[in-house]
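Peer 1: pasting the sequence and the predicted coordinates here, then a few questions.
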Amino acid sequence: MLQGQLFSKTILPTLLHEYAKQQITWHQQQGDQVVVVSSSLDVYLKGWCQQQGIDLICNQLEVRAGRYTGELYQGDCGYAEKARRVQQQYSLSDFELVYAYGDSPNDHAMLALADKKFYQWQEIKS
């Protein structure tokens, strides 16, 4: 088993904030489309998101000749790039209400796209 897959099965679930787990479950029960947007790596997020039925936008490691190069494919998915990739992949106007959750300054541009935004587990009133 690849190290990233092992991490996604054994370690990643223990790192998730309890509020995040609750919100993911709540949104899924509402029938909402849930997307993890992260500047972390696909090698360990992809498996977990697939297991949870969650879409993923994140940093992807570049692969050449079947080997990871250590470089990021399409550059870093952080700060304003998070918002750009969300808008590139989804037409936000198609959604009645857009929620966003973030816990670092890296998330501010993405949070600005949302109707309901939560920073460090507290709702930000616009």
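Peer 2: Received, thanks. In this text, all values refer to a predicted model and were calculated from it rather than measured experimentally. Numbering: from 1, shown residues only.

Peer 1: CA only for contacts and neighbour counts going forward, please
Peer 2: OK.

Peer 1: and Lys21, what helix or strand is that in?
Peer 2: In the assignment (DSSP states H and E), Lys21 maps to helix 18-30.

Peer 1: which residues are contacting that helix?
Peer 2: The set of residues external to helix 18-30 that reach it, using Cα atoms under 8 Å, 6 or more residues apart in numbering, is 33-34, 121.

Peer 1: tilt between the helix or strand following it and helix 18-30?
Peer 2: The helix or strand immediately downstream of helix 18-30 is strand 35-41, counting by DSSP H and E. For strand 35-41 and helix 18-30, the angle between their directions (axes from the mean of the first three to the mean of the last three Cα atoms, to 10 degrees) works out to 140 degrees.

Peer 1: included below, for side-by-side comparison, is a second structure:
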Amino acid sequence: MKPSIAFFDFDGTITTKDTLFEIIRFHKGSAALYAGMTLLSPALVAFKMKLISTQRMKEIVFRFFFGGSSADAFRIRCAEFCAQRLPRLVKENALQAIRQHLVQGHQVAVVTASAEDWVEPWCSSLGIVCIGTRLEVHNALITGKIQGLNCNGPEKVTRIKQTFDLDGYEEIYAYGDTSGDRPMLGIAKYGYFRKF
């Protein structure tokens, strides 16, 4: 019999809030977060007016807060975030659903638009796969750009299919909470929207 697999979105599905702002707060402090977002407000307005793509907006934010940072130091701090801050943001019923899939012998993967840097350590602690947005690194420094495409919408399905042969699974489950998760839910036999 073929195994089953479950795909979980991260921000808003597993967590209570968007972790991008929380990771900035953890690295830089609340004052720096608010000051930075104030300085970036013209770009944020353009984004809200759909004059800037989601990927471009994220790159503006990444470059402002982390551009030129040591990639190794950033990842170490992200691992600390996963250990110290992230557990307080995780929805207990979502975590229980993940554990239930694991108990049943299902493969589990988190598929997220957040950067793998601050999601993968948490996934590893549970023994599950992390598929996320990848930050570009050049000469061991974060450039602020995204490597490839932001892992959202159709790109979630593309990345899933690059990682797993879906024909090898009996049943596919998927959990999400935004329109960016709809394509992923569409490939599942059991797709759950805002279940938690």
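Peer 2: That came through fine. What you see is a predicted model, and the numbers here were worked out from it, not measured in a lab.

Peer 1: TM-score for the pair, please.
Peer 2: Counting by TM-score structural alignment, normalised by the length of the first structure, the TM-score of this superposition works out to 0.91. Behind it: 122 aligned residues with a Cα RMSD of 1.3 Å.

Peer 1: where in the second structure does the helix holding Lys21 of the first structure fall?
Peer 2: The counterpart of helix 18-30 of the first structure in the second structure, using TM-score structural alignment, spans residues 92-104.

Peer 1: in the first structure, which residue sits furthest out from the middle?
Peer 2: Among the C-alpha atoms of the first structure, the one most distant from their mean position (Cα atoms, centre = their mean) is that of Ala65, at 27.5 Å.

Peer 1: report the mean deviation for the longest strand anywhere in the first structure after fitting onto the second structure.
Peer 2: Secondary structure of the first structure per DSSP state E: the longest strand is strand 55-64. After superposition onto the second structure, the average distance of strand 55-64 of the first structure to its aligned residues comes to 0.7 Å, using mean Cα distance after the TM-score superposition for the first structure.

Peer 1: now do that strand against strand 35-41, angle only.
Peer 2: Using the same axes, to 10 degrees, strand 55-64 of the first structure lies at 30 degrees relative to strand 35-41.

Peer 1: quick one: the strands in the second structure?
Peer 2: All strands of the second structure, identified by DSSP E, fall at 5-8, 107-115, 129-138, 141-147, 172-176, 190-193.

Peer 1: what residues in the first structure pair up with the fifth one?
Peer 2: Translated: strand 172-176 of the second structure. Residues 98-102 of the first structure are where strand 172-176 of the second structure aligns, taking TM-score structural alignment as the criterion.

Peer 1: and that stretch, which residues are buried?
Peer 2: With burial defined by 16 or more other Cα atoms under 10 Å, the residues of stretch 98-102 of the first structure counted as buried are 98, 100-102.

Peer 1: cool, stretch 116-135 of the second structure as well?
Peer 2: Neighbour counts using 16+ other Cα under 10 Å place 116-123, 128-135 of stretch 116-135 of the second structure among the buried residues.

Peer 1: distance of Gly70 of the first structure relative to Asn59 of the first structure?
Peer 2: 11 Å (Cα to Cα, to the nearest Å).

Peer 1: repeat for Gly66 of the first structure
Peer 2: Summarising the geometry, the distance separating Gly66 of the first structure from Asn59 of the first structure, computed by Cα to Cα, is 18 Å.

Peer 1: what does Val43 of the first structure give?
Peer 2: When Cα to Cα is the yardstick, Val43 of the first structure and Asn59 of the first structure sit 9 Å from each other.

Peer 1: the second structure: helices as residue ranges?
Peer 2: With DSSP state H, the ranges of helices along the second structure come out as 19-28, 30-39, 41-48, 54-66, 71-84, 92-103, 120-126, 154-163, 182-186.

Peer 1: quick one: the ones you listed as a markdown table, columns for distance to Thr112 of the second structure too.
Peer 2: Conversion of the helices of the second structure to a markdown table gives the following (distance: least, Cα to Cα, whole Å):
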| stretch | distance to Thr112 of the second structure |
| --- | --- |
| helix 19-28 | 11 |
| helix 30-39 | 22 |
| helix 41-48 | 20 |
| helix 54-66 | 13 |
| helix 71-84 | 15 |
| helix 92-103 | 15 |
| helix 120-126 | 10 |
| helix 154-163 | 8 |
| helix 182-186 | 11 |
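
Peer 1: most tightly surrounded among these?
Peer 2: For these, the largest average neighbour count (mean count of other Cα atoms under 10 Å) is found in helix 182-186, namely a mean of 20.
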